[in-house]
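>>> prediction below, plus the sequence it came from.
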Amino acid sequence: MTKKQPLKTINWGIIGLGNIAHKFATDLLTVEGANLYAVASRTQQKANEFASKYNAEKTYDSYEALAKDKNIDAVYIATPHALHKENTLLCLDKGIAVLCEKPFAMNSEEVAEMIAKSKAKNTLLMEALWTYFLPHYQYVLNALNEKKYGKVLKLEADFGFYRAFDDASRLFNKALGGGSLLDIGIYPIFAALSTLGTPKSMEASATFFENGADSSCTMQFEYENGAKANLKSTLLEDTPTEAIFYCESGVIKINGGWFSPSTVTLIPNEGTEKTIDFGYKTIGYSFEIEHFNNLLRQGKTESDVMTFAFSEELISTLDTVRKIINLDYS
């Protein structure tokens, strides 16, 4: 019996140490062959506190200093949306692989620049849209591809939660890409694009906070084959956060928190309803981390799941919706 070879350890750095970075670091510690090596914040104290909590070896009080560390294999970028392009280019320039939190950047032009840099440097780059890698979502994709209940007639997907408006919060800061669309509206759009593909037409409407950031966005996509997608994001109310695929002979429903570890309910037109539990043991970021680590070990420069083409289509769709609702971040 051949002995299993140990995995090459991937030394990770994290840039931007907000809430999502804490979740990512928690899961990184569960992944075999992954090491949280360095973290960077704009203040040394915040970097020290984060490093102490997750046993990172190095701390930096600037992103530039972290990017100069030659021991880093990969960087997770968890800064506000408006900084994604700048931070990604900084790391790619140093030949460091980048996993950049969604949305990839503020618009299609920025994303094109990031992808061009990745190709020029022959260095791995991927948008961190964790949902794509979750087992329950992969299960649903397979069920839809295999036409378990025939073709999809309609998708309904929402993501909404209530937050009291706070002008000082990144979530509401329009200059940083705050508002419902880029922060959470990206998820229902992702569900439509990853299952139904490119729509033939789009309609959208939105409400806005006083500072111009969008407080809610409702979208309708129509497809050449007659399928429809009704999508919603909002910061004004808690919504069911479900993704429901109405098919010819049944319904496939991803239950509450559909974009994160969840359960899937199968509802055939004839037969017994069944709910599948996927037995998640982590927050859910571990799956994209494992995928990214494997790409890096194999010398790949692009994901075969979260491809450049898909990221380009996703940001292009977001650009189109913004144009329809007259949302201008500049």
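Yep, that arrived. Keep in mind it's a predicted model, so treat the numbers as computed, not measured. Residues are numbered from 1 along each chain as shown.
>>> C-alpha only now, for contacts and for neighbours.
Noted.
>>> all helices for the stretch 101-250 of the chain, in order.
All helices of the stretch 101-250 of the chain, identified by DSSP state H, counting those that start in this stretch, fall at 108-121, 135-145, 180, 186-196.
>>> which residues outside the first one are in contact with it?
It stands for helix 108-121. Helix 108-121 is contacted from outside by 85, 88-89, 92-93, 95, 104-105, 124-125, 301, 308, 312, 315-316, 319, using Cα atoms under 8 Å, 6 or more residues apart in numbering.
>>> next one for the comparison:
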Amino acid sequence: MFKLIIMCLKSRSNKSGVRCYQNRPSSISRSDGRRSRFGFVGGDIGDQNMWRSRPRQIHINRFPPSSKVDLRAALPKAVQGSKGEWAVDEGPTLRWGIAPVSLMADDFAAALSVLPEQHHRIVSCVAAYQSHALAFAERHQVENVYTSFEDLAKCPNVDVVYISPLNPQHSELCHLMLNHDKHVLCEKPLCMTEEQVTKLLEKARARGLFLMEGMWPRCVPAYHYLRHQILRNRLGELQNVRCSLGLPVSQGRLGLYGGVTSDFGVYGMQLALWVFREVPRSLKVSGRVNSEHVDIAADIELCFTRGKRAFIEVSAERKLSNQAIIQGKNGTIKMNNYWCPTRLITEEVDFEFPLPGGDQVPPTHYHNRLGMCYEAEEVRNCILKGSNESDDFSHNESLLLANLMDTIHAELGVGEIADRKQIPDLQRQIEKVQDIVEDPEELASETCRVVQDVSSGTLETKQQEEEAPPRSKAIDAP
């Protein structure tokens, strides 16, 4: 009888849910006695935990076709569904303002074009030169054109604003839009310091408005499938994440974007947080700054519990491999162009996640930027639910990322780091969180397709088969 009971317990299904990690970060003191909740630069980030104790759905974003683009022609049959039709929800259309017109804004408009017209519409845009704003409005059928950010903020027809100016201007523009009761999607980095991020998040919460840092890789199908593989223990016990991102950038332009850590390094750090789902216990950094005290290269190591490590190399002087490798004891997954991946590479097979739109959508200025359509739909879903933040990239993760950047800048001697007050005992436990995977045995076949059997080869032999590198004509190529 006892043996029978044991056999029954072992045969029980795991489909009800898969538990994620629980982390209890230790208090790491600085040499000057200052501490923060995360163990780095001192600063109070409030009472909320980084990952709260609520279920999170692991899903792949799938969208119905608009009248302009037939998505079914661009997606594998496994993704189209048995009925061959896509239902459009009856929720209101999200009306976007663009502040300001830019190459990234052009790509964002292209990404919206592959979504249902009933879901998204650009109604206003702003540029310093009226001719630029009018040209953008003509390309994307925009009704209202402004040359003043304040005029766009006052526009009564705008629900949410997409913000993509130079990085140091993000904070000011976000405050302006929130002050006029506009929801905000702001390109990364949200602000240049943790103190600025804290004030911005406090305002969004106080006014009941949605605010999201535009970490759009978090919303793409490849990232969600990566999480699914980790939760099902496909890689075994996680060991390390290694990623690099390097593109030659002029020193003058790099200064306008706040340095290589703010512009490139954030992609590797957010990936490490997505993989390990815990607060780093410490970090190590080395790098180079130019005569203007702007960081031009950095090697960052994040240290997590149980010996897990993330190694991040970024450079504005030379091109690097621009790939990420996630390694566990039982397997490895590689992503080329990991800030906009459409393929996951393992030792056995490659998994491809085609972008919607196919050849019918004009090419974007930056590589794979059509993937922002997943981010735009996440913004709409959150606003319709009345949420002021996204589970894909939460407010507390924006705070943590800003904290890490402050620490790296302080260690490298970048710019001026504001003096911070000593605040006692800011350590908080990260509460247990449960990730739920519905029908996990079927999820793989529904969300991607196997494009190549490479069981006879090795991981490194596939590096030449990946997408072309992003264009280097502008600093923010990722």
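Right, received. Where do you want to start? Bear in mind the structure is a predicted one, so any value in this text is a computation, not a measurement.
>>> what does the superposition give as a TM-score?
The TM-score (TM-score structural alignment, normalised by the length of the first structure) is 0.92; 316 aligned residues with a Cα RMSD of 1.6 Å.
>>> re earlier: so which of the helices of the stretch 101-250 of the first structure gets nearest residue 264 of the first structure?
helix 135-145 (6.8 Å; Cα to Cα).
>>> what's the closest non-adjacent residue to the residue nearest the centre of the first structure?
Central residue of the first structure (Cα atoms, centre = their mean): residue 129, 2.2 Å from the mean position. Spatial nearest neighbour of residue 129 of the first structure, chain neighbours left out: residue 102 (5.7 Å); criterion: Cα to Cα, 6 or more residues apart in numbering.
>>> map that neighbour onto the second structure.
With TM-score structural alignment defining the correspondence, residue 102 of the first structure maps onto residue 188 in the second structure.
>>> can you pull the contacts of its match?
By Cα under 8 Å, 6+ apart, the residues touching residue 188 of the second structure are 167, 213, 214, 215, 263.
>>> what do we get in the first structure for residue 205 of the second structure?
Structural alignment (TM-score structural alignment) places residue 205 of the second structure against residue 119 in the first structure.
>>> measure how buried that match is and give me the count.
The number of residues packed near residue 119 of the first structure is 14, by other Cα atoms under 10 Å.
>>> kindly report the same for residue 173 of the first structure.
Counted with other Cα under 10 Å, residues neighbouring residue 173 of the first structure total 18.
>>> and for residue 245 of the second structure?
Counted with other Cα under 10 Å, residue 245 of the second structure comes out at 25.
>>> what do you get for residue 307 of the first structure?
Using other Cα under 10 Å, residue 307 of the first structure is surrounded by 14 other residues.
>>> what lines up with it in the second structure?
In the second structure, residue 307 of the first structure lands on residue 394 (TM-score structural alignment).
>>> returning to that earlier point: which one of the helices of the stretch 101-250 of the first structure is the most hemmed in?
Most buried of those by mean neighbour count (mean count of other Cα atoms under 10 Å) is helix 180; its value is a mean of 27.
>>> residues contacting that one, please?
By Cα under 8 Å, 6+ apart, the list of residues contacting helix 180 of the first structure from outside reads 213, 214, 215, 216, 217, 233, 234, 235.
>>> compared with the second structure, how much does that helix deviate?
Once fitted to the second structure, helix 180 of the first structure is off its aligned match by 0.9 Å on average (mean Cα distance after the TM-score superposition for the first structure).
>>> what about that helix, distance to the chain center?
Chain-centre distance of helix 180 of the first structure: 14 Å, with Cα atoms, centre = their mean, to the nearest Å.
>>> and for stretch 307-318 of the second structure?
The answer for stretch 307-318 of the second structure is 17 Å, by Cα atoms, centre = their mean.
>>> stretch 65-76 of the first structure now?
22 Å.
>>> do the same with stretch 124-140 of the second structure
27 Å.
>>> and what of stretch 269-282 of the second structure?
13 Å.
>>> before we move on, what about stretch 298-318 of the second structure?
That offset, for stretch 298-318 of the second structure, works out to 17 Å (Cα atoms, centre = their mean).
>>> equivalent range in the first structure for that stretch?
Using TM-score structural alignment, stretch 298-318 of the second structure lines up with residues 217-237 of the first structure.
>>> can you get me the start-to-end distance on the matching stretch?
One end of stretch 217-237 of the first structure sits 12 Å from the other (Cα to Cα, to the nearest Å).
>>> thank you kindly, that will do.
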